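**Student:** All I have is the shape, not the residue letters:
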């Protein structure tokens, strides 16, 4: 389940079957502090890093069909499972601040070359990606491999105060592939966000591409437009297929990202 419900999107495995007959990229694991994170990867290990951050309730599996195409842009592509998701640890404590710290730690371990990283984030991952980018100001965190070089936010931005409240969801009566408590913990943060999330993120100076899902998305599209206009080097493109842009329109998403991220 992504941060906002899908509207007519096929399940991830159906999408994979439609796009490719290649096997899934294998899952690897790495220790980040006291947390064990799973991840998938593709591309030249010596190339600059492109980090893919998934939506709430998803995992690196959601990015799997795009890994090789994104790697072909000249990147080593890394797609981690966030805490509580996929095959990563489920520590029982979930905040955007912790996910930001996890991401910084993951980069410190996995991308030690001092050339920085480009980040693509979807929904929950877009919020984390913006917070990570905003955190990378002088002085840099000890050991971190440089700044974010480019940022893509797929149909989400950091929440600004005064927005709609996100009502808690009832726990489903069937198993889910993530730790259920994380859902309402993160939704509560989105309902009462730290004002610094929006304000600090607007001070991001690296190039930012906001990919909007258009009028059928459950996300406030005005926030996306305001964010793209408010950062120093922002641009916005609409792919009107709803919130699950890279699932519903992978070719269009890759074309937009390829133009923006191409090296």
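**Tutor:** Received the coordinates, thanks. Everything quoted here is computed from the prediction, not taken from an experiment.
**Student:** switch to C-alpha atoms for all contacts and neighbour counts from now on
**Tutor:** Noted.
**Student:** Now do the buried residues in the helix ranked longest in the chain.
**Tutor:** Across the chain, the longest stretch assigned as helix under DSSP state H is helix 96-110. Neighbour counts over helix 96-110 (16 or more other C-alpha atoms under 10 Å) mark 96, 99-109 as buried.
**Student:** what's the answer for stretch 33-47, then?
**Tutor:** 35-43.
**Student:** With distance to residue 234 as added columns, please give the residues you listed in CSV.
**Tutor:** Converted to CSV, the buried residues of stretch 33-47 look like this (distance: C-alpha to C-alpha, whole Å):
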residue, distance to residue 234
35, 34
36, 34
37, 31
38, 31
39, 29
40, 29
41, 28
42, 28
43, 27
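**Student:** Let's have those residues in JSON lines, adding distance to residue 203 and secondary structure.
**Tutor:** Converted to JSON lines, the buried residues of stretch 33-47 look like this (distance: C-alpha to C-alpha, whole Å; DSSP: H, G, I helix; E, B strand; the rest coil):
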{"residue": "35", "distance to residue 203": "30", "secondary structure": "strand"}
{"residue": "36", "distance to residue 203": "32", "secondary structure": "strand"}
{"residue": "37", "distance to residue 203": "30", "secondary structure": "strand"}
{"residue": "38", "distance to residue 203": "31", "secondary structure": "strand"}
{"residue": "39", "distance to residue 203": "30", "secondary structure": "strand"}
{"residue": "40", "distance to residue 203": "31", "secondary structure": "strand"}
{"residue": "41", "distance to residue 203": "30", "secondary structure": "strand"}
{"residue": "42", "distance to residue 203": "31", "secondary structure": "strand"}
{"residue": "43", "distance to residue 203": "31", "secondary structure": "coil"}
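**Student:** got another, please set it beside the one above:
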């Protein structure tokens, strides 16, 4: 078994409405702070390799399960709305010892854009967006949702689940083991294994009417003032040259890098290239901070 060099400390965060969110912390005394926000249908486990790598480079890394996902609480009655997730992210950011750099994949990135564009002062030091733009390619999102909706009755075994994931992500060389799948599946009273997310997430307006959020997302993007890095996958079917060009017009100070061979599941497809881009972005931020400190006039005691 491969040992993680920077194991996580399990903790939690209580949201404004009382729900408890599962949180992992690596390198509690490190800096800068990186707050990782996963995509729809994922868990904080999606960031394990990236968070451990960045913690080894000196960063304080915080990962969490969004409400209705993984080990976080589910909404009583199954009523999920975008603002709940926005408020959770604001609260988590403000709970950190310093404004964090938000690393957001897909849904996590969209939430980060809303927060950075609408809240003043922004609770983030900077944004790293992982294969997401305020306007997306509908066909790619529909493919993701089709996979999430395909097995409402679950799986008879971990091997069956691994086979379905392998078919959905053929670019991945290694099939997931039972140990890797355990955090992603829950065993029901009938003995069947079902995905970790609340089925109500797929039934409500959060997904069914997601495109109605685009005007808000586009308006928020145009107001983002913090440094931004957009990473897209060369083979992504969610982000395209068209959506990237629009985003760069809205956020002209942003940087964009395309990761060769990667799909929408960029962090898992090309993890070394992904973390190298983040490390380079952080180094550039620190360089700017150092230059600004040098330019400040000396104070006299």
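**Tutor:** Here it is on my side, so go on. The shown structure was predicted, so the numbers you read here are calculated from the model rather than taken from an experiment.
**Student:** Would you mind reporting the TM-score between them?
**Tutor:** Here the TM-score for the pair of chains, by TM-score structural alignment, normalised by the length of the first structure, is 0.79; 232 aligned residues with a C-alpha RMSD of 2.3 Å.
**Student:** Show me how far the longest helix of the first structure is from its chain's centre.
**Tutor:** 12 Å (C-alpha atoms, centre = their mean, to the nearest Å).
**Student:** just to revisit the earlier point, among the buried residues of helix 96-110 of the first structure, which one lies nearest to residue 170 of the first structure?
**Tutor:** Using C-alpha to C-alpha, residue 96 comes nearest to residue 170 of the first structure of the buried residues of helix 96-110 of the first structure, at 21.1 Å.
**Student:** all strands of the stretch 101-250 of the second structure, in order?
**Tutor:** Assigned strands in the stretch 101-250 of the second structure, in chain order: 101-105, 126-130, 185-187, 193-195, 228-233 (criterion: DSSP state E, counting those that start in this stretch).
**Student:** Where in the first structure does the third one fall?
**Tutor:** Just to be clear, that refers to strand 185-187 of the second structure. Following TM-score structural alignment, strand 185-187 of the second structure has no partner segment in the first structure.
**Student:** what do we get in the first structure for residue 69 of the second structure?
**Tutor:** Under the alignment (TM-score structural alignment), residue 69 of the second structure maps onto residue 85.
**Student:** make that residue 53 of the second structure, sorry
**Tutor:** Using TM-score structural alignment, the partner of residue 53 of the second structure in the first structure is residue 69.
**Student:** got it, and residue 208 of the second structure?
**Tutor:** So residue 208 of the second structure corresponds to residue 188, using TM-score structural alignment.
**Student:** Burial check on the closest residue to that match other than its chain neighbours, number of neighbours?
**Tutor:** Distance criterion C-alpha to C-alpha, 6 or more residues apart in numbering; nearest residue to residue 188 of the first structure, sequence neighbours excluded, is residue 166 at 6.7 Å. The number of residues packed near residue 166 of the first structure is 15, by other C-alpha atoms under 10 Å.
**Student:** Ok, residue 40 of the second structure next?
**Tutor:** When neighbours are defined as other C-alpha under 10 Å, residue 40 of the second structure has 20 of them.
**Student:** same question, residue 184 of the first structure
**Tutor:** Close neighbours of residue 184 of the first structure, defined as other C-alpha under 10 Å, add up to 17.
**Student:** Count the neighbours of the closest residue to it other than its chain neighbours for me.
**Tutor:** Leaving aside its chain neighbours, residue 184 of the first structure sits nearest to residue 168 (5.4 Å; criterion: C-alpha to C-alpha, 6+ apart). Residue 168 of the first structure has 12 neighbouring residues, counting by other C-alpha under 10 Å.
**Student:** before we move on, back to that, out of the buried residues of helix 96-110 of the first structure, which comes closest to residue 140 of the first structure?
**Tutor:** Among the buried residues of helix 96-110 of the first structure, and counting by C-alpha to C-alpha, the member closest to residue 140 of the first structure is residue 104, at 10.5 Å.
**Student:** Per the alignment, that closest one pairs with which residue of the second structure?
**Tutor:** Residue 104 of the first structure maps onto residue 90 of the second structure when the alignment is built from TM-score structural alignment.
**Student:** Quick check, that match in contact with residue 121.
**Tutor:** No. Contact criterion C-alpha atoms under 8 Å: residue 90 of the second structure and residue 121 do not qualify, at 11.4 Å.
**Student:** In this model residue 176 seems to touch the match of residue 69 of the second structure, though I could be wrong.
**Tutor:** No. Using C-alpha under 8 Å, residue 85 of the first structure is not in contact with residue 176, being 9.7 Å away.
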